[in-house]
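Q: I'd like to go over a predicted model; first the sequence, then the structure.
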Amino acid sequence: MHRERRLLTLTLLGLLAALLPACGGPAAAPRAAQITCHTAYRPSVTVPIESEGMVVIPGDADAEYEAPESGDLRLQARYWTGEADGERALQLLVTPAGAADPLLTHLYQLPQDSGPQNQFVGGHGFTGLIYVYHPTSGAELQFWCEAAE
């Protein structure tokens, strides 16, 4: 009896998964007019946030941006509209001050005509809240990005 119920459940889940795309699924978010990335920096995890900043990325031009200086760590953003090659993307990099090589790189590949869609609770946009630590000083940079229509 248990096996039959499990088989029926799996069959129904498979049918539901097949039907959802036909129903259109969730509507795509409109293409963001701009993306705003926020930063919060502290020189050590034992002290409060020392500085906050943001960088606003218009969604209509390929460009590189840098958040205001944040002690030992800096956030850079590179945005491509996709007009030249059909590959719209946002790349976020965190680099130690004075260094060339990033500690962290995230690439968000975006549809040409929609999104990104803010999905994280707590106001943490489409990236979620990300923490990066300096390898020698122990400084912490928190950042998140959100889309605006």
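A: Received the coordinates, thanks.
Q: only C-alpha atoms for contact and neighbour calcs from this point on.
A: Fine.
Q: give me the element residue 13 is part of.
A: helix 2-19 (DSSP states H and E).
Q: following element in sequence after that helix, please.
A: Downstream of helix 2-19 (by DSSP H and E), the next one is strand 34-42.
Q: structure B:
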Amino acid sequence: MAAGKGYNHRIQVLDPQGRFLRAFGSQGTTDGKFNYPWGIATDSLGFIYVCDKENHRVQVFQSDGTFVGKFGKLGPLEGELEHPHYIAVSNTNRVIVSDSNNHRIQLTNGDFVSTKNVALSSQNVEPNASCIRSSTRNMGGRSKEPDIIQ
């Protein structure tokens, strides 16, 4: 299990009983550093996906905290993010991110990120964890490799 410590700019890894195992990350903008890590998800292979909210990206780590890759940068286009908050990994290893300030959900498809405009901005509702949970239903079997854009 991984838990974010947003104001401490780090991720803590816990065992199934909730005991502390290790922490990684610190404040910054380079690979492996965070500016308010927010949503966290893991996949069946043990990769940890972290919404690095103020750096407008998602970073991916091995379970030991080793940096693997990242995707996203500040902007409104596909593959760009503005304050990503929540994240989930589907049973096909597609990464689903709530792109909060762009009022949409973005999905990886293996090569790039596709945008699903969820038309929530007109309802004054921010894409959140419940939007992501509903987006991950009925998505088929798992692949062996995570979808990471490096």
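A: Great, that's in hand. In this text the structure is predicted, and so the values were computed from the model without any measurement.
Q: could I get the TM-score for this pair?
A: TM-score of the superposed chains, computed with TM-score structural alignment, normalised by the length of the first structure, equals 0.26; 68 aligned residues with a Cα RMSD of 5.1 Å.
Q: thinking again about what came up before, other residues contacting the helix holding residue 13 of the first structure?
A: Among residues not part of helix 2-19 of the first structure, none is counted as a contact by Cα atoms under 8 Å, 6 or more residues apart in numbering.
Q: how about it: buried residues?
A: For helix 2-19 of the first structure, the buried set under the neighbour-count rule, 16 or more other Cα atoms under 10 Å, is empty.
Q: just say helix, strand or coil for residue 134 of the second structure.
A: When classified by DSSP: H, G, I helix; E, B strand; the rest coil, residue 134 of the second structure comes out as helix.
Q: and for it, the neighbour number?
A: 9 (other Cα atoms under 10 Å).
Q: any figure for the gap between it and residue 89 of the second structure?
A: 12 Å (Cα to Cα, to the nearest Å).
Q: what's the nearest residue to residue 133 of the second structure if we skip its chain neighbours?
A: residue 88 (7.4 Å; Cα to Cα, 6 or more residues apart in numbering).
Q: cool, residue 11 of the second structure as well?
A: Nearest to residue 11 of the second structure is residue 4, by Cα to Cα, 6+ apart, at 4.7 Å.
Q: so that neighbour makes contact with residue 40?
A: Yes. Assessed by Cα atoms under 8 Å, residue 4 of the second structure is found in contact with residue 40 at 6.9 Å.
Q: the residue nearest to residue 133 of the second structure: neighbour count?
A: Residue 88 of the second structure has 24 nearby residues by other Cα under 10 Å.
Q: show me what contacts it?
A: By Cα under 8 Å, 6+ apart, the neighbours of residue 88 of the second structure are 40, 41, 42, 95, 96, 97, 132, 133, 136.
Q: ok, the first one touching residue 52?
A: No. Residue 40 of the second structure lies out of contact with residue 52 (Cα under 8 Å); the separation is 9.3 Å.
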